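S.K.: just a sequence and a predicted model for now, questions to come.
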Amino acid sequence: MNQKRTFGTVLTILGILGIIIGALAFLGIGNLGLSKLNSAVPFIVGLIFFMAGINLVKTTGDRA
């Protein structure tokens, strides 16, 4: 497996986790102790990681 694809997969997984944590903090679930405004930070960072990971996986070609 290509290193770029592996890194893209890791970024995508981290992005998904960031989006989930941001959404849970916004809803007040899980006792994360973040305000509504502060919960936007992990959501936006997760969204950036997710988009970068998807883009890296999509644009990296396979070589045998």
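M.R.: Thanks, I have the structure now.
S.K.: all contacts plus neighbour counts: C-alpha atoms, from now on.
M.R.: Noted.
S.K.: excluding chain neighbours, what is closest to residue 8?
M.R.: residue 53 (4.1 Å; Cα to Cα, 6 or more residues apart in numbering).
S.K.: list the helices and strands the one helix or strand the one you found maps to packs on?
M.R.: Per DSSP states H and E, residue 53 falls inside helix 40-59. In this structure, helix 40-59 makes packing contacts with helix 3-27, judged by 3 or more Cα pairs under 8 Å, 6 or more residues apart in numbering; DSSP states H and E.
S.K.: presented hereafter is structure B, for comparison with structure A:
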Amino acid sequence: MNLKRIFGALLTFLGIIGLIYAAYLFVNTSTGTRNIKSLVTYGLIGILFFVSGIGLIKTTKDES
């Protein structure tokens, strides 16, 4: 298996975990400023990792 595809899958997995954690914080948060900052931070990092991982998997060609 190609190393770039493994790294892309890892980034995608980390992005999914970040998005799930951001959703968990969104559901269980109060109106405090610190909670909103952490929600936005985890959400943006999750989206960034997810999109970059999917892009890396899509653009990597299979070479046998």
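M.R.: Looks like it arrived, so ask away. Nothing here was measured: the structure is a model prediction, and the numbers come from that model.
S.K.: tell me the centre residue of structure 2?
M.R.: residue 15 (1.4 Å; Cα atoms, centre = their mean).
S.K.: if you compare the directions of the helix holding residue 53 of structure 1 and helix 3-27, what angle comes out?
M.R.: 150 degrees (axes from the mean of the first three to the mean of the last three Cα atoms, to 10 degrees).
S.K.: residues touching helix 40-59 of structure 1, excluding its own?
M.R.: 4-5, 7-23, 26 (Cα atoms under 8 Å, 6 or more residues apart in numbering).
S.K.: and that helix against structure 2, how far off on average?
M.R.: When structure 2 is overlaid, helix 40-59 of structure 1 sits 0.3 Å from its aligned residues on average, using mean Cα distance after the TM-score superposition for structure 1.
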